[in-house]
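K.L.:
take a look and give me a structure for this.
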Amino acid sequence: MDQNSTANQPLAGDDAVVPFAVETLDVRGRAVTLGPVLDSILGRHNYPEAVNKLLAQAVTLTAMLGSTLKFDGRLTLQTQTDGAVSMMVVDFNAPDGLRATATFDANQVAEVAAKEDFRPEFLLGRGHLAFTIDQGQYPSRYQGIVVLDGISLEEAAHDYFLRSEQIPTRVRLAVGEVLTRQDEGPNTHQWRAGGIMVQFLPHSPERMRQADIHPGDAPHGTEMHEIDEDDAWLEARSLVDTVRDVELTDPALPVEQLLFRLFHERGVKAFEPHVMSDRCTCSEDKIVSMLQGLGEQDRSEMTEEGAIAVKCDFCGTDYNLDPEVVFKA
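P.N.:
Next up, the predicted model:
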């Protein structure tokens, strides 16, 4: 759909990733607004507000990246750090399923969140972020790792694409809360998040060149290899940098209208949206299969009063199983 004339086109609405292209700038990208799906994922966990904000950013980034999969597979974003939030895992299971969980120290989270200049990335500390792509029916897996050392998830995404894909990329993420006043009863609360990602993909590979990464332990005096960035990419990146958080989370601003605001002078095309859903992949069969792979000691430790209780960290489903059935010969 051509976003310069979308009066008669249906809008994607919440919980959908919208691919788009600005051909005059050789740019392609994705934009997303998450509403009820995100609210459902976060609502079942009852995490502290600061953890919800960080996890919502991770879910938004995973939705944009996962929607690019062209096969029936899975993309997983996982962080492991020494920070207040020691681990986050977000899965995108093609074609539309999202699920997420986090592990954290509540006291450390409260201490970090109380800082006046608090930002969600302060919860991460030192560690790494891994993007893992499981190709489903194919045995090979791909993994890209980014070092986390005080950087945001936006910056981590930029680092990932620079090192792993060599594609000039810009990412913006935002998380917001909507409070609705009620005439009777308590006010309602909803989580929202939005994101936009643009990538420079010109026909000529020479136009994609970027400056080298820092030379690290190269001899003293080694100069960085400087490359002038392409004017088209500079323009696209600068436009995305003007996006405000409120524009990415505003319920009254559809993704298509935001794209028009940014790129109407250049002409932007929005394509068929990818609808997201809150969907866990756990099942009793998968739990049983996992348990059957345990050793004797682990089996006995998990069995209590003649039963095995397993709780899914993602969706909270409780599985109560009979060990005699699970471990039968």
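K.L.:
C-alpha only now, for contacts and for neighbours.
P.N.:
Will do.
K.L.:
the strands in the stretch 51-200 of the chain, which residues?
P.N.:
74-81, 85-93, 97-104, 126-134, 141-149, 169-180, 188-200 (DSSP state E, counting those that start in this stretch).
K.L.:
among those, which comes closest to P36?
P.N.:
Nearest to P36 among the strands of the stretch 51-200 of the chain is strand 188-200 (7.7 Å), distances taken as CA to CA.
K.L.:
now that closest one: buried residues?
P.N.:
Q190, W191, R192, A193, G194, G195, I196, M197, V198, Q199, F200 (16 or more other CA atoms under 10 Å).
K.L.:
in terms of distance to V59, which of those ranks first?
P.N.:
Closest to V59, out of all of those and judged by CA to CA, is A193, at 8.8 Å.
K.L.:
list the contacts of that closest one.
P.N.:
By CA atoms under 8 Å, 6 or more residues apart in numbering, the residues touching A193 are 33-35, 38, 56-57, 60, 173-176, 248-249.
K.L.:
could you rerun that using 6 Å?
P.N.:
A193 makes contact with T33, L34, A174, V175, G176, T249, according to CA atoms under 6 Å, 6 or more residues apart in numbering.
K.L.:
what is the neighbour count of the first one?
P.N.:
Other residues near T33 number 31, with proximity taken as other CA atoms under 10 Å.
K.L.:
could you also give me the structure for this next sequence, so I can compare it with the first?
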Amino acid sequence: MSGTVETWFDQPLVFTIAARHVRGRLVRLGPVLNRIVSAHSYPPVAEQLLAEALVLTVLLGSTLKDETSQLTLQAQTGGGPVELLVCDYRGGELRGYLKFDADRLAEAGPEPTLFGLFGEGFLAITFDHATTGERYQGIVPLEGSSIGEAAEHYFEQSEQIPSLIRLAAHHDAEAGCVAGGLLLQHLPQGEVGRDRLHARQDRPDWDHARTIAETLKAEELTDPATSLETLAWRLFHEEEVRVDPDVMVSRGCRCSTQYFAGVLAQFPESERREMADEAGLIQVDCAFCSRIFPIPVSEIGAPE
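P.N.:
Sure, this is the predicted structure:
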């Protein structure tokens, strides 16, 4: 906790404005983000895209109450240079990676649009609830000026929850890659007996809170000198705001020799032999951490 208090990195802040029926989350990623992106040699455009996507993943994933449940965010190309973006969050553990055509991405320039990155792609957000075994997935087109706006469309179409998402990322000479984000939402239901909020035409409480939140600047989200609590109070100083720290975020690549051996054990023995090289090793490449795991084919047991 002390490291977070000093740096304001890697721990979401949950805040609620009860009188406005509004809830929100703020997060600023630093050390954890750098551990994830440092495993790859991403160009600046790719690093910023992944950084913002990881922030969005934390904002959405941290809403899950069960630490064994998982949120997966996936953006897939519709002809753009970015072929695939995958991030997931489970109990504070965060990971993600990008697959892209380096030459085409370079041709897109230093500030490509979302369409310039993905073409007519789509965004899929999947909630896997461990306690109930239920899985819910929403898929929307990658529309808007950023992946944050695309996520807003997801909540509007799939959840019918008015939402505002702000994401920012930059590379600092001293701190490395720093990224921050805000998720603001109108509560799905107000007082007992009231209509669902998305069904009402007049939403003065939400309109007021959204207008204030839209004044938040990108540099405020990424400034480590300003705590997340200060940001919440700065925005909504005229309101009664309740703030609570959430679970610390950590790099969560779950790859291991044992895990991959277990996966490979599900394949027929003949296929495992075909996968192996001359030394009798199956070379497994983990896209998340950019590491190669040599698995001896002779040590892979039969599936249970």
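K.L.:
before we move on, back to that, overlap between the contacts of A193 of structure 1 and structure 2?
P.N.:
On the basis of both residues aligned by TM-score structural alignment, their matches' CA atoms under 6 Å, what survives of those in structure 2 is T33, L34, A174, V175, T249.
K.L.:
what do we get in structure 2 for the third one?
P.N.:
Here A174 of structure 1 is matched to A168 in structure 2, going by TM-score structural alignment.
K.L.:
and that match, how far is that from I125 of structure 2?
P.N.:
As for A168 of structure 2, its distance to I125 of structure 2 is 20 Å (criterion: CA to CA, to the nearest Å).
K.L.:
which part of structure 1 matches stretch 235-254 of structure 2?
P.N.:
Against structure 1, stretch 235-254 of structure 2 falls on residues 262-281 (TM-score structural alignment).
K.L.:
span of that stretch from start to end?
P.N.:
End residues of stretch 262-281 of structure 1 are separated by 37 Å (CA to CA).
K.L.:
report the buried residues of that stretch.
P.N.:
262-263, 267-271, 273-280.
K.L.:
go on, stretch 103-111 of structure 1?
P.N.:
Buried residues in stretch 103-111 of structure 1 (16+ other CA under 10 Å): F104, V109, A110.
K.L.:
corresponding residues in structure 2 for that stretch?
P.N.:
With TM-score structural alignment as the criterion, stretch 103-111 of structure 1 aligns to 99-107.
K.L.:
what's the matching stretch in contact with?
P.N.:
P81, V82, E83, L84.
K.L.:
what about burial for those, which qualify?
P.N.:
For the contacts of stretch 99-107 of structure 2, a burial check counting by 16+ other CA under 10 Å picks out P81, V82, E83, L84.
K.L.:
out of these, which is nearest to P296 of structure 2?
P.N.:
Nearest member of these to P296 of structure 2, counting by CA to CA, is L84, at 29.7 Å.
K.L.:
quick revisit: the match of A174 of structure 1 contacts L182, doesn't it?
P.N.:
No: using CA atoms under 6 Å, A168 of structure 2 is not in contact with L182, being 9.3 Å away.
K.L.:
what ranges do the helices span in structure 2?
P.N.:
2-7, 31-37, 44-61, 102-107, 114-118, 147-154, 204-213, 218-222, 228-235, 257-264, 269-275 (DSSP state H).
K.L.:
and the last one, what does it pack against?
P.N.:
Think helix 269-275 of structure 2. For helix 269-275 of structure 2, there is no helix or strand it packs on, judged by 3 or more CA pairs under 6 Å, 6 or more residues apart in numbering; DSSP states H and E.
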